[in-house]
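> Show me how the following folds:
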Amino acid sequence: MTSLPLATRDNLIMLRRNLLHARRYPSLTLNVLLTPVLMLLLFVYVFGDAMSTGIVGSGAHRTDYVDYLTPGILLMTVGSVAIGTAVSVCTDMTEGIIARFRTMAISRASVLIGHVLSSVLQVLLALVLVVGIALAIGFRTDATALEWLAAAGLLALIGLALTWVSVGIGLASPNPEAASNAGLPMMLLPFISSAFVPVESMPAGIRWIAEYQPFTVGIETLRGLLLGTGIGHNGWLAVAWCLGLSVLGYLWSKKLFTRDPR
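Here you go, the predicted structure:
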């Protein structure tokens, strides 16, 4: 048997291990899911009428704001699951299970790849839940099946990028609490983006940051795919951000994992 099938087998074993871990300890999964769901409900039912009037104009209803808000909440969901991955990786490192894996005849890369694959699957399942809730409270789209597929592909790519970054955060953190705190920018950056209000309404300095950070270009690309708004340069910028973060996160994680003696 060649090394490639062996590595694939090890990756699948680690994927199964992490999925079983998530099933046996559902509290972490629920915690990372509750934040975007509560944000969706809060902004729709508490601020929805006021926000829709400010964005769409007089006579607008909160359902108009649901359409505007949902793409941003979808990216917040990806960031929330990524924080959970950072905590999970750090927990493995600090509890010594990684040290045991190092002594076993398995592909060393499979330990990290298992976390990444598990996280991306959890991202997709979480997104299905959030989309279902959004549809139930009024989100409507005319997107074709191809546009939905492109949106799902973009979200998976964003999930992959943020997951590799979160793996690096987990490896670099001394304990799970520090990993959770270090991953907070993945939840806070959407607040300085076009997730909740158009960037044109922000002050000049903040607007420049919001316009070119990865969450805004991802959100605007999703809006274009699902709501038919203009995508412009946001599409290739979103893909470039994802590829860049994936490569940097992978190289950072690999370096930390190779040298970390824990």
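> contacts and neighbour counts: CA atoms only from here.
Fine.
> List the contacts of the residue nearest the centre of the chain.
Centroid-nearest residue in the chain, with Cα atoms, centre = their mean: Val78, separated by 1.9 Å. Shown in contact with Val78 (Cα atoms under 8 Å, 6 or more residues apart in numbering): 123, 127, 155, 158-159, 162.
> Could you do Leu154 as well?
Counting by Cα under 8 Å, 6+ apart, Leu154 makes contact with 218, 239.
> That one and Arg223, how far apart?
12 Å (Cα to Cα, to the nearest Å).
> same deal with Leu245?
Relative to Arg223, Leu245 is positioned 22 Å away (Cα to Cα).
> Do you have the helices of the stretch 1-150 of the chain handy? List them.
3-24, 26-45, 48-55, 62-95, 97-102, 108-136, 145-172 (DSSP state H, counting those that start in this stretch).
> Go through the second one and flag the buried ones.
Pointing back at helix 26-45 there. Using 16 or more other Cα atoms under 10 Å as the test for burial, helix 26-45 gives 28-29, 32-33, 36-37, 40-41, 43-44.
> Make CSV out of those residues and add distance to Trp208.
Converted to CSV, those look like this (distance: Cα to Cα, whole Å):
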residue, distance to Trp208
Leu28, 35
Thr29, 34
Val32, 29
Leu33, 30
Pro36, 25
Val37, 28
Leu40, 25
Leu41, 29
Phe43, 24
Val44, 27
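> To compare against the first, here's the next sequence to fold:
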Amino acid sequence: MSTVGHAVRDSATMLRRNLRHMVRYPSMTVMLIGQPLLFLLLFVYVFGTTMGAGLPGAPAGDAPAGDRGDYLTYITPGILTMTVASVSIGTAVLVANDMTDGIIDRFRTMDITRGSVLTGHVLGAMIQTAHALAVVVGVALSLGLRTAATAAQWIGLVALLVLLSLALTWFTVALGLAAPDPETASNLPMVFVLLPFVGSGFVPVDSMPAGLRTFAEHQPFTPVMDAFRGLLAGSPDGRDILLSLFWCSVIGGIGYLWSRRLYRTRAAR
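Purely as a prediction, here's the structure:
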């Protein structure tokens, strides 16, 4: 079998290992999906009527400004971003577990491709993220999410979500490798869950104080959430999409290179 064939086979084996972990220990998956769902329900039903007044983002329908449907439509991109970030926390914890419980030493004695361990984690996390996003989108639609997106725009939204998931997963793999223990690994990626709050996820950045507005306008998640919002509204902004592609490439590239370097150095100890 060729080197590429070995790498594919070993990565598939590691993917099956991670999928079995998810099946055997579903509590983490439930918790990671439950967090964005909780925020979705909280903001829509507790704050929706008040915060919906004057917000942009209702692409269809004749509901008056200030109803919960307007706010649901506005915050869904932020909740989707938070969902991807939430699942990535579990990835960091699993990677940190592998690095501290001795399994990597056993893998080193086997004839397996070195990078397959990380690839298995990334692929497993992507599948878990897809399930989480499907649940969140299903709940949002059941609550009355209004969208004017065409089939092509839905495909674009899915593609951008996949790219964001891939970027954050590789970065949180690196954080899991860098963490000294699983507890620390569970805390390091929390910044990704918090960034949608300090961006356009829940209120327009124009409503923020000057200093905070500057940060919100230039942080990576704001153009990503604006791109999601434009795609759902049926009127995507090319600049937001280009900025999203740029930030996902930067985050994913740094995460990939950093994780490979950390894995080589830690696994060699």
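> Could you tell me the TM-score of the two chains?
The TM-score (TM-score structural alignment, normalised by the length of the first structure) is 0.97; 262 aligned residues with a Cα RMSD of 1.4 Å.
> still on that earlier bit, nearest approach to Met202 of the first structure belongs to which of the helices of the stretch 1-150 of the first structure?
The closest of these to Met202 of the first structure is helix 48-55. By Cα to Cα, the value is 12.8 Å.
> Pull out the buried residues from that closest one.
By 16+ other Cα under 10 Å, the buried positions in helix 48-55 of the first structure come out as 48-53, 55.
> export these to a markdown table and tack on distance to Val89 of the first structure?
Below are the buried residues of helix 48-55 of the first structure laid out as a markdown table (distance: Cα to Cα, whole Å):
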| residue | distance to Val89 of the first structure |
| --- | --- |
| Gly48 | 37 |
| Asp49 | 41 |
| Ala50 | 41 |
| Met51 | 38 |
| Ser52 | 40 |
| Thr53 | 43 |
| Ile55 | 40 |
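> Among the residues you listed, pick out the one closest to Ile231 of the first structure, please.
Once Cα to Cα is applied, the member of the buried residues of helix 48-55 of the first structure that ends up nearest Ile231 of the first structure is Ile55, at 18.4 Å.
> Looking for the alignment partner of that closest one in the second structure.
Aligned counterpart of Ile55 of the first structure in the second structure: Leu55 (TM-score structural alignment).
> hmm, back to that, among the contacts of Val78 of the first structure, which pair sits farthest apart?
The distance between the two most remote of these (Cα to Cα) is 14.7 Å, for Leu127 and Leu162.
> Name the residue in these two with the higher neighbour count.
Per other Cα atoms under 10 Å, whichever of Leu127 of the first structure and Leu162 has more neighbours is Leu162, with 29 against 22.
> Now do the contacts for that one.
Neighbour list for Leu162 of the first structure: 78-79, 82, 245-246 [criterion: Cα under 8 Å, 6+ apart].
> Name the nearest of those relative to Ile137 of the first structure.
For those, the closest approach to Ile137 of the first structure (Cα to Cα) belongs to Val78, at 20.5 Å.
> Need the counterpart of that closest one in the second structure.
Per TM-score structural alignment, Val78 of the first structure is aligned with Val84.
> just Leu154 of the first structure next, same as before
In the second structure, Leu154 of the first structure lines up with Leu160, judged by TM-score structural alignment.
> circling back: do you know how far the match of Val78 of the first structure is from Ala152 of the second structure?
Distance of Val84 of the second structure to Ala152 of the second structure, computed by Cα to Cα: 22 Å.
> With Tyr25 of the second structure instead?
36 Å.
> One more: Ala65 of the second structure?
28 Å.
> from memory Ala179 of the first structure sits against Gly170, does it?
Yes - contact criterion Cα atoms under 8 Å: Ala179 of the first structure and Gly170 qualify, at 5.4 Å.
> tell me, what's touching those two both at once?
The contact sets of Ala179 of the first structure and Gly170 overlap at 86-87, 90 (Cα under 8 Å, 6+ apart).
> Val247 of the first structure - how many residues pack around it?
Neighbours around Val247 of the first structure, by other Cα under 10 Å: 14.
> Translate it into the numbering of the second structure.
Per TM-score structural alignment, Val247 of the first structure is aligned with Gly253.
> With neighbour numbers in mind, choose between Ala65 and Ala152 of the second structure.
Ranked by neighbour count (other Cα under 10 Å), Ala65 of the second structure and Ala152 place Ala65 first, with 18 against 11.
> who's in contact with the closest residue to that one other than its chain neighbours?
Sequence neighbours aside, Ala53 is the residue nearest to Ala65 of the second structure in space, at 5.3 Å (criterion: Cα to Cα, 6 or more residues apart in numbering). Shown in contact with Ala53 of the second structure (Cα under 8 Å, 6+ apart): 65-67.
> ok, now Leu189 of the first structure?
With contact taken as Cα under 8 Å, 6+ apart, Leu189 of the first structure is in contact with Phe215.
> Nearest to Asp67 of the first structure among the buried residues of helix 26-45 of the first structure?
Ranked by distance to Asp67 of the first structure (Cα to Cα), those are led by Val44 at 10.0 Å.
> what residues are up against that closest one?
62-63, 65-66.
> For the residues you listed, work out which two are farthest apart.
By the measure Cα to Cα, Arg62 and Val66 form the most distant pair in the contacts of Val44 of the first structure, at 6.4 Å.
> circling back to that earlier point, any idea how far the match of Ile55 of the first structure lies from Gly230 of the second structure?
Counting by Cα to Cα - Leu55 of the second structure and Gly230 of the second structure are separated by 14 Å.
> quick revisit: please say which of Arg62 and Val66 of the first structure ends up with more neighbours.
Legend: neighbour count by other Cα under 10 Å for Arg62 of the first structure and Val66, higher for Val66 (25 against 21).
> what residues are up against the aligned partner of the more buried one in the second structure?
Under the alignment (TM-score structural alignment), Val66 of the first structure maps onto Leu72 of the second structure. Going by Cα under 8 Å, 6+ apart, Leu72 of the second structure touches 40, 44, 48, 140, 144-145.
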